[in-house]
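Undergrad: Test case, fold it:
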Amino acid sequence: MPFNYYVIYKPFQVLTRFGKEDGKDSLADYFKVPSDVYPVGRLDYDSEGLLILSNDKSLNNKLLDPKFAHEREYWVQVDGAIDDPAIRQLRQGVQITVDGKKYQTRRCNAEIFNTEPVVPERNPPIRFRKNIPAPWIKLVLREGKNRQVRKMTAAAGFPTLRLIRYRIAGVTIEGIQPGQMREMSQREIYGLLFG
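TA: Okay, here's the model as predicted:
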């Protein structure tokens, strides 16, 4: 049986599944794929960006097994003028709560964007406040706890306003907009993820 591989840009406020829940939009409202295709991993309802869809179970295992520690790059708009001490704190790891227990995040790459990244408009947009800056930072993690990025920026004192997953290993959302999809071959996606 041939496997299918899709790279999608999951829009804001869309569930990372094909079934409905509480009248919320799901992937089925945006993407038409074979019925045995499912999301590899997850992306929160209020987050947006890169999601891989496939019916290749071995891809799922390789991508989600912590021992492989694939890089995941997030573009995060934060509330307030984040500074170098907060960035250093994020790089070294911060304490968050996971399943009711304290957890120290691993070291990661963190930096402030010098110029605002070019990203699609979000609907609805983040709340604009004239006197409070909302800069963008880049976080590159090698782990993926539930709501980890939001918990990390909050722990550093700068809550997340908007969160976009831009990249997993070599796969990015470059050139696709929210609600769009790009089909890939097994060779292509495996090369970008594990090459």
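
Undergrad: drop to CA atoms for contacts and neighbour counts, all remaining ones
TA: Will do.

Undergrad: From Asn61, how far out is Gln177?
TA: As judged by CA to CA, to the nearest Å, Gln177 and Asn61 stand 27 Å apart.

Undergrad: ok, these two, which is more surrounded?
TA: Gln177 (16 against 13; other CA atoms under 10 Å).

Undergrad: And what about the more buried one, helix, strand or coil?
TA: In terms of secondary structure, Gln177 is coil; the call rests on DSSP: H, G, I helix; E, B strand; the rest coil.

Undergrad: so it makes contact with Val7?
TA: No: contact criterion CA atoms under 8 Å: Gln177 and Val7 do not qualify, at 11.2 Å.

Undergrad: neighbours of Gly170, just the number please.
TA: 15.

Undergrad: Settle this for me: it is touching Glu73, isn't it.
TA: No: here Gly170 does not reach Glu73: they are 10.0 Å apart, not a contact under CA under 8 Å.

Undergrad: Summarise which helices and strands the host helix or strand of Ile87 is packed against.
TA: Ile87 belongs to helix 84-92 when assigned by DSSP states H and E. On a contact count with 3 or more CA pairs under 8 Å, 6 or more residues apart in numbering; DSSP states H and E, helix 84-92 meets strand 109-112.

Undergrad: please give me the structure for this one as well, since I'd like to look at both together:
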Amino acid sequence: MRINKLLSNYGICSRSGANKLIEENRIIVNGKLCIPGQWVEKEDNILLDNENINEKDKIYIALNKPVGITCTAEKTVASNIISFMNYPEYIFPVGRLDKLSQGLILMTNDGDWANNILESKNEHEKEYIVTLNKPYDDDFIQGMSEGVEICGVNTRPCKVLRISENTFQIILTQGLNKQIRRMSKTFGYIVVRLERIRIIGIKIDGIESGKWRNLTEKEVIELRNR
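TA: Now for the predicted structure:
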């Protein structure tokens, strides 16, 4: 595999981070400076800062993200999720939850595990509680459930349940950018509060805003096998 993927799989850095290490001449493969995009084998002698690379222990975290935090691993972005957590090891967000939204997001250093969760064809469920700027009617629920054209594509049919006159529960199996906000706007509504409360079998219950917990081994395995 390429050196970028190996370092990412080992939980050492992101693929883009690997490119930076290569540019800084900090990686040596079999006695020679690594080049961008180089193919490597696990059996190769790979040094980072003149020390053998070792696969990091895998990290799996459920975070209750507050409003105002941006789901990016790019530390130059203001209020990024990595600086917010200040976690001592390399981790990255699994997918995204827009800055104005709050709730559950998974963090990890396991690229393959993350990709399985994000793979669109797997149709993994994500559940949200959404509050609109005004009361909605039954036509809104039906229209949202059947799918809406946004960004040039039709959203998949989904489950929508009424909670109150202006709040509803929605379960999606895809993750288009700002999907719920754009779907609601199609019907003339503005989302004023959006909270993700579940990703597949992981629930936000018991995690205070801004706090996180480690996933159990059982949870990690269940998500890997979905």
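
Undergrad: How close are the two chains, by TM-score?
TA: After superposition, the two chains reach a TM-score of 0.80 (TM-score structural alignment, normalised by the length of the first structure), with 170 aligned residues with a CA RMSD of 1.8 Å.

Undergrad: For the equivalent of Ile202 of the second structure over in the first structure, grab the count of nearby residues.
TA: Aligned by TM-score structural alignment, Ile202 of the second structure pairs with Val171 of the first structure. By other CA under 10 Å, 19 other residues sit near Val171 of the first structure.

Undergrad: Please apply the same query to Asn133 of the second structure.
TA: So Asn133 of the second structure, with other CA under 10 Å, has 13 neighbours.

Undergrad: Counterpart of it over in the first structure?
TA: Using TM-score structural alignment, Asn133 of the second structure lines up with Asp79 in the first structure.

Undergrad: Same question for Gly175 of the second structure.
TA: Using TM-score structural alignment as the criterion, Gly175 of the second structure maps onto Gly144 of the first structure.

Undergrad: Thr160 of the first structure versus that match, what's the distance?
TA: For Gly144 of the first structure relative to Thr160 of the first structure (CA to CA), the value is 16 Å.

Undergrad: what do you get for Val37 of the first structure?
TA: Distance from Val37 of the first structure to Thr160 of the first structure, by CA to CA: 31 Å.

Undergrad: again with Ile112 of the first structure
TA: 14 Å.

Undergrad: same deal with Arg91 of the first structure?
TA: From Arg91 of the first structure to Thr160 of the first structure the distance is 16 Å (CA to CA).

Undergrad: And Tyr166 of the first structure, by the same measure?
TA: With CA to CA as the criterion, Tyr166 of the first structure and Thr160 of the first structure are 16 Å apart.

Undergrad: can you map out the helices along the second structure?
TA: Secondary structure of the second structure (DSSP state H): helices at 3-9, 15-23, 81-85, 111-118, 138-146, 179-186, 217-225.

Undergrad: between the ones you listed, which gets nearest to Pro157 of the second structure?
TA: helix 138-146 (4.7 Å; CA to CA).

Undergrad: Give me the mean distance between the closest one and the first structure.
TA: Following superposition, helix 138-146 of the second structure is found to deviate from the first structure by 0.5 Å on average (mean CA distance after the TM-score superposition for the first structure).

Undergrad: now the strands: where do they sit in the first structure?
TA: 5-10, 38-40, 48-54, 72-78, 95-98, 101-104, 109-112, 136-141, 160-168, 171-172, 181-184 (DSSP state E).

Undergrad: In CSV, list those strands along with distance to Leu193 of the first structure.
TA: What follows is the strands of the first structure, written out as CSV (distance: least, CA to CA, whole Å):
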stretch, distance to Leu193 of the first structure
strand 5-10, 12
strand 38-40, 13
strand 48-54, 11
strand 72-78, 11
strand 95-98, 27
strand 101-104, 26
strand 109-112, 19
strand 136-141, 15
strand 160-168, 7
strand 171-172, 7
strand 181-184, 12
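
Undergrad: quick one: which of those strands is nearest Ala86 of the first structure?
TA: strand 109-112 (9.6 Å).

Undergrad: Where in the second structure does the closest one fall?
TA: Counting by TM-score structural alignment, strand 109-112 of the first structure pairs with residues 159-162 of the second structure.

Undergrad: Okay, buried residues for that stretch please.
TA: Burial within stretch 159-162 of the second structure, assessed by neighbour count using 16 or more other CA atoms under 10 Å, is assigned to 159-160, 162.

Undergrad: Mean distance of it to its aligned residues in the first structure, please.
TA: Mean for stretch 159-162 of the second structure is 0.7 Å (mean CA distance after the TM-score superposition for the first structure).

Undergrad: List the contacts of that stretch.
TA: With contact meaning CA atoms under 8 Å, 6 or more residues apart in numbering, stretch 159-162 of the second structure is reached by 141-142, 144-145, 168-172.

Undergrad: repeat for stretch 177-189 of the first structure
TA: So stretch 177-189 of the first structure is in contact with 3-11, 30-31, 48-49, 120, 171, 176, going by CA under 8 Å, 6+ apart.

Undergrad: Number of residues surrounding the closest residue to Asn154 of the second structure other than its chain neighbours?
TA: Closest residue to Asn154 of the second structure apart from its sequence neighbours, by CA to CA, 6 or more residues apart in numbering: Val148 at 5.3 Å. Other residues within reach of Val148 of the second structure, judged by other CA under 10 Å, total 21.
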